[in-house]
Structures are given as structure tokens and as C-alpha cells.
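>>> What follows is a predicted protein model with its sequence.
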Amino acid sequence: MLLLAVDTATPAVTVALHDGTSVIAEESQVDARRHGELLLPAVDRVLAGAGMRLDAVTDVVVGVGPGPYTGLRVGLATAVTFGSVLGVPVHGLCTLDGLAYAAGLEGPFAVATDARRKEVYWARYADARTRTGEPAVDRPADIAEQLAGLPVVGAGALLYPDSFPDARAPEHQSAAALAALAAERLAAGGEFLPPLPLYLRRPDAQVPKNYKVVTPK
């Protein structure tokens, strides 16, 4: 088994290889505006660092979000393309699940990432492997009471300390954690999400409702 994991749902452009036992190579760069530019070179470097070729990959794992439209689709399109070219399965995982797994907390906690517009993408967890509800997007102040007393993992917690006073690491997503979680689920016969984007809200760009009528003179 050789898993290639990628995630671009957050400002982190992150790639990892997992051989079914452990992570053998990984790379992450935080740059919210250069996902498309950074991802493929990162894949090349991770493969080279592990001494592997792309055609050795048996499974592709991709974070499906939630995340902003532009960044999220870079990782998904790349993962689906790799899967098609290589003829291997593409497994989707919630990006928040990767952060929860990386945090490794035992008791109840939450994960929150930056959703921009003064909002966060978030979800609650019973432990590092068990999400207890569907991901959502909300203003921090609107969910502060629900999460009172809980540790909150991720960049969203660090951005809004008044709402999430017990912020915890990691701040950014790690494909290494995503790959390790996927390897566990594959070994246990667990379920995955389809490699489709989890946006939770409409994109910023909208088709105008009313077009201006231009008549020839």
C-alpha cells in the first residue's frame, strides 16, 4: 500500500505519503493564495524524498473541506486526476477530521478553521477519531456558548480567543495526519466520503440576476 494524501481546504498546501504502516514523507506550506502553484511541485518533492514514483501509488486520499471554493477545488481536482490516470481509488475525508486526528485529544473537543467573513468552519468530536455531528459554518460568537469549556483546535480558535479561550494546536491541516487516519480506516474497512467539495455556503462569485439589456443604436 502506498497512500498519497493531499489537502488544500485551508491555507496549508499539504502532501504526504503513507506506506500503510507509517508516514514516509510529507511537506506543508502555508500560503492561502498559491494552492494551484504549490501543490504539484510539493507532490513531486514528497515522491522524490521517499524515493517513489507516482505510479507506485495505490490509493489517493484528499481533504474534501469544508473550505473556501478556490483553494478546495485545487486539491480535489488534482486528487481526482491522479486517481483517473493511475486507475486507483480516491478516498475523501473531512478536513476537520484530519485536524482532530492530529490533535490526539482524548475527551470531547471541537475543531474550528478560518472560513473568512468573520466565520469559522467547525465540528464537535468525542475523541480524535470520532466526529459527533456534521460540519457547520457560523460566527464564533454564535457558537461560543455551545463550545464553552471545550478545547477548540485549529486556526479558527486562535483567531477568536474571546469566543474560544482554550485554543489548541495544531493550527493548520497536515496531510500526514489525514493519511494516517485514512490508513486506519482502510485497514478497518471503514467508510470514506466521495471526492466532492464540502463548501457549506455559496461561493463569493455570483452570476448576476439581471443582465443589462443593450439595444443596438
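All right, it came through fine.
>>> only C-alpha atoms for contact and neighbour calcs from this point on.
Will do.
>>> residue nearest the centroid of the protein?
The chain has Thr95 as the residue nearest its centroid, 2.9 Å off, counting by CA atoms, centre = their mean.
>>> For that one, give its distance to Val43.
According to CA to CA, to the nearest Å, Thr95 and Val43 sit 18 Å apart.
>>> now swap in Pro194 and tell me
On the measure of CA to CA, Pro194 and Val43 end up 21 Å apart.
>>> okay, these two: which has more neighbours?
A direct count of neighbours by other CA atoms under 10 Å for Pro194 and Val43 places Val43 higher, at 21 against 12.
>>> what kind of secondary structure is the nearest residue to that one once chain neighbours are set aside in?
Excluding its sequence neighbours, the residue lying closest to Val43 (CA to CA, 6 or more residues apart in numbering) is Val15, at 6.2 Å. Assigned with DSSP: H, G, I helix; E, B strand; the rest coil, Val15 falls in the strand class.
>>> Alongside the first one, take a look at this:
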Amino acid sequence: MLVLALDTATARITAGVVELGEGGPVTLAARDGEGARAHAELLAPAIAEALAEAGRTRRDLDAVVAGLGPGPFTGLRVGLVTAAAMGDALGLPVHGVPTHDAVAAGHDGRLLVVTDARRREVYWSLVADGVRTHGPEVTRPADLAARLGPDGDLGPVDAVLGDAAEQVGAPAGVPGPTPAGLVAVAAPALRAGTVPGPLVPLYLRRPDAVPPGAPKAVTRTS
């Protein structure tokens, strides 16, 4: 099964062509790079380059997998709209998976996944041996750090993954999801031929832009 995997929930652009066989997902080609405020400009070229490197076309694809976030509104929306449009145009199933689950895929132990939420906050999830036990949530880095370790309610973790690891005092590590990680999370549904539900983004908070309010009344003075 040939799968296009993409994610724009973080400051990175992730796109790749993955072969899902009995032995698990194998990445044939991938593009992963910085694109914090240029997701719309960079995602389509990244997809085209990955397909070309893999020697495949869009017509060869059997499914699309997209990261659902959590992530900032604009970047995350770009990836999900692109995935939905490709699925509709090509008649392909589009499976959404939590981005934090994909970051943790392939790693064992108790893992804290932390990604940048901007506004001096982070998104976080706790994953234990492939199962998410907490989150995703959004909070301040200092508040999250206080909950870790022997005295915190979340307890100790074996590793901190994600592009905001340093914000909670951990070494920089895995910055974001890989195409193979995204497909690994969706693999049971892909293999079972499950009809995917709608793509529901994990924004976790309202967008910055809001409709303007009613104009204020002007008081006339003489």
C-alpha cells in the first residue's frame, strides 16, 4: 500500500511517500524542513519532490495520512486542507492521526512529547509504550516542568521529544513526526480498510484572528 504522509502542525513541513507492507512502514522519499510561517508555500512543492524522488505519481497512491495536531491554527489548517483536497480529487481515503502520537511512534518507554504552541506556551502529551495516557493539552513550559519528576503528578519520563523539549529543560531531540511515524499510527486502520471519519484539527485554543465587534457608540459633546 502506497501512502502519502504529511504534517504541518509544527514549525516544520513534513511530507513523504511511504510503503506500508507486512513488515511495517518504509519511507521511499521524504521532505522535512523549516517552514514556520510558509506552510502554504512549501507543502505542495515538498509533496511533488517526494513523489518524484520515489518515482511515483499521485495516481499511484492508495491513501493519505495527515497529522491532526495540536498545532497553531494557520499552519495546521494548511496540511489538513491539502490532505482533504487530494483525497477528494483522487478518490483516496484520508486518515487523520494525532501529531504527538506520530512523534512518539517507534520509541519505547514513558515519553513526553512537547511542541511549540507560541505565545510562550507548549502543547504536550504523555505516551507510554505507544499509548497516549495524557493530553494533548496546552500550558506554560514552567507549569509542565513542575509536574515532571518524582514529586510531580506526571512522574518521571524516559525521554522528551518534540521541537519544544528545551523549553521544559530537556535536551533537544526528535523535532517532529516522520512520514513513517504518521503511517505507523494509521496502520491498523489502513490495513483494515476502515472508512476514515472527518479530519478534526486539534487546535486546543481559539485562533488569534476574531471578527470585529460592533462599533462603539460615539458620545456627542457640545
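Received it, and whenever you're ready, just let me know what you need. Predicted model only: the values in this text are computed from it and were never measured.
>>> whereabouts in structure 1 does the lengthiest helix in structure 2 align?
Determined from DSSP state H, the single longest helix within structure 2 is helix 73-90. Under TM-score structural alignment, helix 73-90 of structure 2 corresponds to residues 69-86 of structure 1.
>>> average offset between that stretch and structure 2?
Here stretch 69-86 of structure 1, set against structure 2 after superposition, deviates by a mean of 0.4 Å using mean CA distance after the TM-score superposition for structure 1.
>>> so where do the strands sit in structure 1?
Listed in chain order, the strands of structure 1 (DSSP state E) span 3-7, 12-18, 23-30, 59-63, 90-93, 109-116, 119-127, 130-131, 136-138, 152-153, 167-168.
>>> Which among those is found nearest to Val74 of structure 1?
Comparison of the strands of structure 1 against Val74 of structure 1 by CA to CA identifies strand 3-7 as nearest, at 8.8 Å.
>>> elements contacting that closest one?
When contacts are defined as 3 or more CA pairs under 8 Å, 6 or more residues apart in numbering; DSSP states H and E, strand 3-7 of structure 1 sits against strand 12-18, strand 59-63, helix 69-86, helix 175-188.
>>> before we move on, the earlier item: reformat the strands of structure 1 as CSV; add mean neighbour count and distance to Gly83 of structure 1.
Converted to CSV, the strands of structure 1 look like this (neighbours: other CA atoms under 10 Å; distance: least, CA to CA, whole Å):
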stretch, mean neighbour count, distance to Gly83 of structure 1
strand 3-7, 31, 10
strand 12-18, 28, 15
strand 23-30, 19, 19
strand 59-63, 29, 7
strand 90-93, 24, 6
strand 109-116, 24, 27
strand 119-127, 22, 27
strand 130-131, 16, 27
strand 136-138, 17, 28
strand 152-153, 29, 31
strand 167-168, 21, 34
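>>> With Gly189 of structure 1 as the reference, name the closest of those.
Nearest of those (CA to CA): strand 90-93, 12.4 Å.
>>> can you give me the offset of that closest one from its chain's centre?
11 Å (CA atoms, centre = their mean, to the nearest Å).
>>> Check stretch 129-142 of structure 1 too.
Its chain's C-alpha centre and that of stretch 129-142 of structure 1 lie 14 Å apart, by CA atoms, centre = their mean.
>>> Can you tell me what Leu147 of structure 1 aligns to in structure 2?
Using TM-score structural alignment, Leu147 of structure 1 pairs with Leu148 in structure 2.
>>> for Thr58 of structure 1, same thing?
Match for Thr58 of structure 1 (TM-score structural alignment): Asp62.
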